[in-house]
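> Below are the sequence and a predicted model for it; my questions follow.
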Amino acid sequence: MNKEDQLPFVSVIIPVYNEPDNIRSSLSSIVDQTYPETRYEVLVVDNGSTDETRTVVREFPVQLLVEDEVQGSYAARNRGIERATGEILAFTDADCVPEQEWLWSGVSKMHQADAELVAGRIRFNFSSEKTAAERFDAMAHLRNDKKVQRGVAMTANLFVWKKAFEEIGKFPQNLTSGGDVYWTRSATNSGMELVYSPEAIVNHPSRQLRPLLKKMYRVGNGSIEMWYLDDQTTAWRIVSGLIQFPLKVFQFVKSESSNKTERNTQTPSDRDPEQTIDVYLAAVLAVIALLIGRVVGLVKLLSRLLHR
């Protein structure tokens, strides 16, 4: 048996929905990893795409799975988990482009730290305009390094021993957002170890304003369902969450704007006061979208509970 055969077999799982260009970029990198090609498989789970996404996926030496019954990325990931043959499951998103050492770095960290879960670095790419929405997105989202400190992580860049899903169960597939946070919290609360690997890098495009607002709405909507799953749906919990989050966002923007340390980006952050004001304005719109999402989510939850 050679050394390659002793490496753990890895299943890379990527959900996709109507993202032909993104999935092409992502797969171009994933099939060209430094990790031995005989020691990993790639499972792309299409979640009901209506464009040429599936045609693009078939251009690559990967497995194309379909999840049409439940619309949602967590349902798609669960389908991938069911079909995966790897000892380790590596999750990323269709709009993420991993570095060539991504798999090596993530797997190595799992062994070095003897951890059940490893969260990798999500590095933002900016457009040439580097808009206020992009800068806010880079400051506020996909910070796996910060989330690991709270015992949670995101599936944009996450390595998990498959046996962890056998113990904890799969992702809550009906959540529109936050299912990864909910699941990783359950894992760490059960005693599993989650560590951060800055060397396991995926690149993610910063969002322009419209995608940012859609994301914030989805996060707000999903947070209500998460509170319900956590048995934290008291009136006080929901009201306090609606009130406190906007304050936290503005405090965060203020602290990040003055922070001199390296952020999760490929380019230095701007210090121009006018640009900082633009970021605040983007934050205001983002908070409004999030609050609308939470209100809509709360109405849906109450309606469902009343009609039981």
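Yep, it's here.

> going forward, measure contacts between C-alpha atoms and count neighbours the same way
Fine.

> Could you report the distance from V62 to T55?
12 Å (Cα to Cα, to the nearest Å).

> Between these two, point out the one with more neighbours.
V62 (16 against 11; other Cα atoms under 10 Å).

> and the gap between the residue nearest to that one when sequence neighbours are not counted and E225?
Once flanking residues are discounted, V62 sits nearest to V42: 5.1 Å by Cα to Cα, 6 or more residues apart in numbering. Taking Cα to Cα as the measure, V42 and E225 are separated by 30 Å.

> And S258, by the same measure?
Using Cα to Cα, S258 is found at 34 Å from E225.

> Near Q71, how many other residues are there?
Q71 has 16 neighbouring residues, counting by other Cα under 10 Å.

> so what does the longest strand anywhere in the chain touch, helix or strand wise?
Counting by DSSP state E, the longest strand found in the chain is strand 194-205. Here strand 194-205 touches strand 97-98, helix 102-113, strand 117-125, helix 144-148, going by 3 or more Cα pairs under 8 Å, 6 or more residues apart in numbering; DSSP states H and E.

> and here's the other structure:
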Amino acid sequence: MHFSIIIPTYKRNDLLALCLQRLQPGAQSLEANLYEVIVTDDAADAETEQLLLTQFPWATYTAGPQKGPAANRNRGAALATGQWLVFTDDDCLPDAHWLQAYNEAITAHPQCQAFEGAILPDDWALLKKDMAECPVNTVGGCFWSANIMLAKSLFQELGGFDEQFTIAAQEDQDLQWRIQQQHAIVFVQQAKVVHPVRKPAFFFWEKNKCKRLSSVILKNKKQGKSNVAILFVSLWGLMNAIWQTVKKKQPLYMCHLILHCWYQCIMFPILFFQFSNNRQRITNTNKANVKLRN
């Protein structure tokens, strides 16, 4: 097997089905016997498994570890038999020549072990509207996990995606940073996928806060700093919401406070356990490195 396509999913069966239709035998210009498709389901949803069994039996289904998209992708990679790991998302629509373009790029750049492809919006007009969002990559340099490929040997050498990133934010940038310390990443413009443009949900500010926390984790990792300070970010946000409520006496701030309380009750223990588990993982890695050196 040459390529292993890994698709993490979570309760988006309708979009997943559209994605898989673009990858079924005969849909890609590359021969079907040169690639496999692995769907790793972080919801462990019986409906998703049944979807694959009935409509896409050529794809491999596995239940995810339910620890976020980074760990979910690692689960799929662990089952891969291909020499190259190709990652996309369950809401993306690969171009018919997607895999063929990557295959030609490997031939053109035989020393390269990491590639990224183009990500295009499904609605350029909607993307221009206020607060619409979509990852767009037309010139490279992004390495967003909606469309990347790397050698399985390199992925294993790097330890895969860092699972302390528990939301879909910065886990691919972290992998890019680690790859670029050793290898160049080549952009393949013809390896295209289409990504939907979305309007933000009602709780978009909390989602953005999670993304900022992921950015802090990545920044600290690059600088060799501890993530312990992140544990207090959520508490500071709660204290600030209480102060604004008391100071301004406005219902809007009271609603914001309620949302903060709900959010912090979830996020603080998650961040705490993330930090604790990461410390243990680093300790175990250091012990293993000592044994290897000895």
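Here it is on my side, so go on. In this text, all values refer to a predicted model and were calculated from it rather than measured experimentally.

> possible to save the helices and strands packed on strand 194-205 of the first structure as JSON lines with distance to D278 of the first structure and mean neighbour count?
As requested, those are exported to JSON lines (distance: least, Cα to Cα, whole Å; neighbours: other Cα atoms under 10 Å):
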{"stretch": "strand 97-98", "distance to D278 of the first structure": "28", "mean neighbour count": "26"}
{"stretch": "helix 102-113", "distance to D278 of the first structure": "34", "mean neighbour count": "19"}
{"stretch": "strand 117-125", "distance to D278 of the first structure": "19", "mean neighbour count": "26"}
{"stretch": "helix 144-148", "distance to D278 of the first structure": "24", "mean neighbour count": "19"}
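
> Format these as a markdown table; extra columns: distance to R308 of the first structure.
Listed next are those as a markdown table, based on distance: least, Cα to Cα, whole Å:
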| stretch | distance to R308 of the first structure |
| --- | --- |
| strand 97-98 | 44 |
| helix 102-113 | 44 |
| strand 117-125 | 37 |
| helix 144-148 | 35 |
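
> whereabouts in the second structure does the longest strand of the first structure align?
Alignment note (TM-score structural alignment): strand 194-205 of the first structure is matched to residues 185-196 of the second structure.

> re earlier: helix, strand or coil for the residue nearest to V62 of the first structure?
Of the three states, V42 of the first structure takes strand under DSSP: H, G, I helix; E, B strand; the rest coil.

> Which position in the second structure pairs with it?
Alignment note (TM-score structural alignment): V42 of the first structure maps to V37 of the second structure.

> Next one: its match from E116 of the second structure, what distance?
From V37 of the second structure to E116 of the second structure the distance is 18 Å (Cα to Cα).

> same check, this time on F273 of the second structure
In terms of Cα to Cα, F273 of the second structure sits 33 Å off from E116 of the second structure.

> Tell me where the longest helix sits in the second structure.
In the second structure, assigned by DSSP state H, the helix with the most residues is helix 251-293.

> helices or strands up against it?
In terms of contacts (3+ Cα pairs under 8 Å, 6+ apart), helix 251-293 of the second structure is packed against helix 233-248.

> For the helix it packs on, give me every contacting residue.
P251, Y253, M254, H256, L257, H260, C261, Q264, M267, F268 (Cα atoms under 8 Å, 6 or more residues apart in numbering).

> between these, which is nearest W98 of the second structure?
Of all the contacts of helix 233-248 of the second structure, M267 has the smallest distance to W98 of the second structure: 38.0 Å, by Cα to Cα.

> For the closest one, the count of nearby residues, please.
For M267 of the second structure, the count of nearby residues is 17 (other Cα under 10 Å).

> mean shift of the longest strand of the first structure relative to the second structure?
Taking mean Cα distance after the TM-score superposition for the first structure, the mean distance separating strand 194-205 of the first structure from the aligned residues in the second structure is 0.5 Å.

> now what about the very next helix or strand once past that strand, what contacts it?
Sequence-wise, the next helix or strand downstream of strand 194-205 of the first structure (DSSP states H and E) is helix 209-229. Identification of contacts with helix 209-229 of the first structure by Cα under 8 Å, 6+ apart yields 133-134, 137, 175-179, 182, 233, 238, 282, 285-287, 289-298, 301.
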